[in-house]
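> Have a look at this prediction, sequence included:
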Amino acid sequence: MLTEAPKYSEEEFDLSVRAAWLHYGAGLTQGEVAKRLGVPSLKAHRLIARAHRDGLIHFTIDGDISDCLRLEEKLRQRFGVKFCEVCPDLDDEPLPLLTLSIAGSRFLRRSLETGEDQIIGFGHGRTLSTSVARLPNMSIGKRKLVSLLGGLTRRNSATPYDVIHRLAARTGAETYVLPLPFYANSVEDRAVFLAQRGVREVVELGIQASLRIVGIGTMEYDASSVATGMIEREEFDAARAAGGMGEVLGHIFGIDGRVIENGLSARTLSMPVAEIGRHKTIALAGGRSKIDAIRAVLASGLLYGIIMDERTARTLTA
């Protein structure tokens, strides 16, 4: 049974249970626990000690989080990702926005605080935007935050789920924006856009980013790229007909992970698809409507890691 609720935050409790499971259950050293959780070694030691002091550790470790850790290991083995975080379900919506935004904000905060990555790239979308909204005001020094794709739409002056401007407001960091649409009108227009002085430098900065945090888009008609007018319905239908299941940074993937080469993907204003896997690219995604999209993108082998809700993880590992 669980002991009396510990007198610290839900986030600290969650980290303590994770640290204890990894140390006592998985047999990792405190240094390895610190690396897995992305915290200093001293904090890992304190988390493990706190779990022990609060009676969480007996013959087993109390807390549902151990199930999440087992799912993480299954996902790593099945899809070959090096980092995986599965979060306990907090809501029962087609898009588990509460679960994902809490997990996403925690990951963002750790990444911004550690200083390990001097350049961090960001996609956009509702889940990432809501995660940023949960961040406290922070000071992160001289690191650079860069948008990985254009966000101007045909129906709005900018995507309603903008991320990079919200990050600038939260962190005061040096931020770089691509003042471009999501897709160019033609392959020729794409070449012209990307050759512009200023644009070329921002794209190159995104390619250099040692950490990228992105969303995964679906090929359903409620996808944000259709809803916000980034692309027309006929273009979307053509991509679906070609086998498209999921999208990352404007690039479309089939269920087997292959890149869908068509007119739409050839016009995306972001880094080339081959560059996605060259540095740590971590997706934040989940929900019933995104199962096939997530499976397709994971099958591509381009992701370094993924953060998702428990229900999605169970479906993907069933």
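Arrived safely. Note that the structure is a prediction, hence the values are computed from the model and not measured. Numbering: from 1, shown residues only.

> Please make it C-alpha for all contacts and neighbour counts, starting now.
Will do.

> And the strands in the stretch 201-318 of the chain?
211-214, 217-218, 246-248, 251-253, 280-284, 305-309 (DSSP state E, counting those that start in this stretch).

> okay if I get these as JSON lines plus distance to residue 295 and mean neighbour count?
Output for the strands of the stretch 201-318 of the chain, formatted as JSON lines (distance: least, Cα to Cα, whole Å; neighbours: other Cα atoms under 10 Å):
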{"stretch": "strand 211-214", "distance to residue 295": "15", "mean neighbour count": "23"}
{"stretch": "strand 217-218", "distance to residue 295": "11", "mean neighbour count": "24"}
{"stretch": "strand 246-248", "distance to residue 295": "8", "mean neighbour count": "25"}
{"stretch": "strand 251-253", "distance to residue 295": "10", "mean neighbour count": "28"}
{"stretch": "strand 280-284", "distance to residue 295": "12", "mean neighbour count": "23"}
{"stretch": "strand 305-309", "distance to residue 295": "11", "mean neighbour count": "24"}
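
> and those as TSV, adding distance to residue 150?
Below are the strands of the stretch 201-318 of the chain laid out as TSV (distance: least, Cα to Cα, whole Å):
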stretch	distance to residue 150
strand 211-214	13
strand 217-218	15
strand 246-248	13
strand 251-253	13
strand 280-284	18
strand 305-309	22
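
> Compare those strands and give me the one nearest residue 170.
strand 211-214 (16.5 Å; Cα to Cα).

> Next up, a structure to set beside the first:
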Amino acid sequence: MEEELTVRALWLAYIGKFTQDKIAQFLNISRQKVQRLIADGIAKEFVSVQICHEISALIEIEEDIKSKFGIEHCQIVPRMPGKAQAEIYMESLGLAGSTYLFKLLSGPDEKTIGIGMGRTLSHVAKHFQKRTDIDLNNHKFVPLIGSFTKKSAMNPMNLMYLLGEKTNAETYFLPAPLFVDSVAERDILEKQGSVKNVLDLALKADHYLVGIGEVGPTSALLNYGLISKDIQNQLRSKGAMAEIVGKFIDKNGKLVNHPINHLSITIPIERLRNKSVVAVCSGLEKIKAILTVLKTKLISGLITDEDTAGHLLKCP
């Protein structure tokens, strides 16, 4: 119990950037105890570039999530206090996702990692630490979707650039937009060598790291102007529950019958099944979307936060 409290205090201090007074209030302990816990955690080397210890209560939740949804990997980051939780969780999930990614790359075999899109994935790239003690340049990063026409941290092109810069790995760019104007334009682009070769490599990737989008007011695609409010309303009326790799799916994990699903340059969602696919996402507004993707077996792993995981476990 004491060790678990220590790790929670470390997360709040180093990731949440909370004052010791705020941590004491949230954990219902004295400020002096917070000081002692943090000092003890540092002495035990729980903190390096990452927080190198787990919380037993979270391990139990992780096992429950894996058991309920039949997935292979689950990592939960601790609950954070305050109103600015969304951004703090982004940082926490970015750290957890970057740790997972480093573990994938630190093995002896060359790996190709397919990267989706999402604000949380941009934090994964941000938190990935450039290492001088291990050589990562034998790996490859490849996007799973086309690029945005607007500047954005979550643009797959920006993610590729940042991951390549930090790992010296071989990175690929998909020279096509995420959404085009017609099926004919999509077909022409997908037949071009520069596009086809990248999509073919994406299909052969060893692991995928993706985001999950909701079909509602906080949708990143909506807020970045990549789809209109009218299109989103049409998608919802047709039963859209979630977005993954630029495709909109219903409660059964099938593509919603809407033209937008035929205008995106991405890998087919069916290629996600039976592969190593870890989603990094959180937020109570995304519960239905995450639940849909989990229940329809489109992912094999989930990195999320304590509150989101708790709600997922309560869902029938």
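Nice, thanks for sending it over. Remember, it's a predicted structure, so these values are computed and weren't measured experimentally.

> nearest to residue 45 of structure 1, of the strands of the stretch 201-318 of structure 1?
The nearest among the strands of the stretch 201-318 of structure 1, by Cα to Cα, is strand 305-309 at 24.3 Å.

> tell me which strands and helices that closest one is in contact with?
strand 83-87, helix 97-114, strand 280-284 (3 or more Cα pairs under 8 Å, 6 or more residues apart in numbering; DSSP states H and E).

> Which part of structure 2 matches the last one?
Counting by TM-score structural alignment, strand 280-284 of structure 1 falls onto residues 276-280 of structure 2.

> Superpose on structure 1 and give me the mean offset of that stretch.
Its aligned residues in structure 1 lie a mean 0.6 Å from stretch 276-280 of structure 2 after superposition (mean Cα distance after the TM-score superposition for structure 1).

> Now do the same for the equivalent of residue 71 of structure 1 over in structure 2: helix, strand or coil?
Using TM-score structural alignment, the equivalent of residue 71 of structure 1 in structure 2 is residue 61. Look at residue 61 of structure 2: counting by DSSP: H, G, I helix; E, B strand; the rest coil, its state is helix.

> how near is residue 61 of structure 2 to residue 306 of structure 2?
Distance of residue 61 of structure 2 to residue 306 of structure 2, given as Cα to Cα, to the nearest Å: 8 Å.

> mind listing the helices in the stretch 201-318 of structure 1 by residue range?
Assigned by DSSP state H, counting those that start in this stretch, the stretch 201-318 of structure 1 shows helices spanning 224-227, 233-241, 291-299, 310-317.

> ranking the ones you listed by burial, who's on top?
helix 291-299 (a mean of 23; mean count of other Cα atoms under 10 Å).

> who's in contact with it?
Contact with helix 291-299 of structure 1 is made by 79, 81, 216-219, 245-248, 253-258, 285-286, 303, 312, 315-316, as judged by Cα atoms under 8 Å, 6 or more residues apart in numbering.

> Report the contact partners of residue 309 of structure 1.
86, 87, 88, 89, 96, 99, 100, 285, 286, 287.

> Check which helix or strand residue 161 of structure 2 maps to.
Residue 161 of structure 2 is located in helix 156-167, with elements delineated by DSSP states H and E.

> and the next element down the chain from that helix?
Using DSSP H and E, the first helix or strand after helix 156-167 of structure 2 is strand 170-171.

> Which residue, other than its chain neighbours, is closest to residue 56 of structure 2?
In space, and not counting its chain neighbours, residue 56 of structure 2 is closest to residue 4: 6.6 Å by Cα to Cα, 6 or more residues apart in numbering.

> Count residues in the vicinity of that neighbour, would you?
16 (other Cα atoms under 10 Å).

> Could you do residue 303 of structure 1 as well?
25.

> Tell me how far it lies from residue 198 of structure 1.
Residue 303 of structure 1 is 28 Å from residue 198 of structure 1, by Cα to Cα.

> do residue 53 of structure 1 as well
For residue 53 of structure 1, the distance to residue 198 of structure 1 - Cα to Cα - is 55 Å.

> next one: residue 140 of structure 1
24 Å.

> Look at those two and report which has more neighbours.
Neighbour count, other Cα under 10 Å: between residue 140 of structure 1 and residue 198, residue 140 has more, with 17 against 13.

> sec struct for that one, please.
Assignment for residue 140 of structure 1 (three-state DSSP): coil.

> which ones are touching the residue nearest the centre of structure 2?
Centroid-nearest residue in structure 2, with Cα atoms, centre = their mean: residue 280, separated by 2.2 Å. With contact set as Cα under 8 Å, 6+ apart, residue 280 of structure 2 has these partners: 93, 97, 120, 121, 209, 210, 211, 212, 302, 303, 304.

> same question, residue 313 of structure 2
Taking Cα under 8 Å, 6+ apart, one finds 64, 65, 68 in contact with residue 313 of structure 2.

> Map it onto structure 1.
Checking TM-score structural alignment: residue 313 of structure 2 goes with residue 317.

> follow-up on the earlier one: distance to residue 188 of structure 2 added to the contacts of residue 280 of structure 2, as TSV?
As requested, the contacts of residue 280 of structure 2 are exported to TSV (distance: Cα to Cα, whole Å):
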residue	distance to residue 188 of structure 2
93	38
97	35
120	32
121	29
209	27
210	26
211	27
212	28
302	35
303	36
304	38
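
> which residues touch the closest residue to residue 5 of structure 2 other than its chain neighbours?
Residue nearest to residue 5 of structure 2 in three dimensions, not counting chain neighbours: residue 37, with 7.6 Å by Cα to Cα, 6+ apart. By Cα under 8 Å, 6+ apart, residue 37 of structure 2 lies in contact with 5, 6, 9.

> Considering the residues you listed, which possesses the most neighbours?
residue 9 leads these on contacts (other Cα under 10 Å) with 26 neighbours.

> which SSE is that residue in?
Using DSSP H and E, residue 9 of structure 2 falls in helix 2-10.
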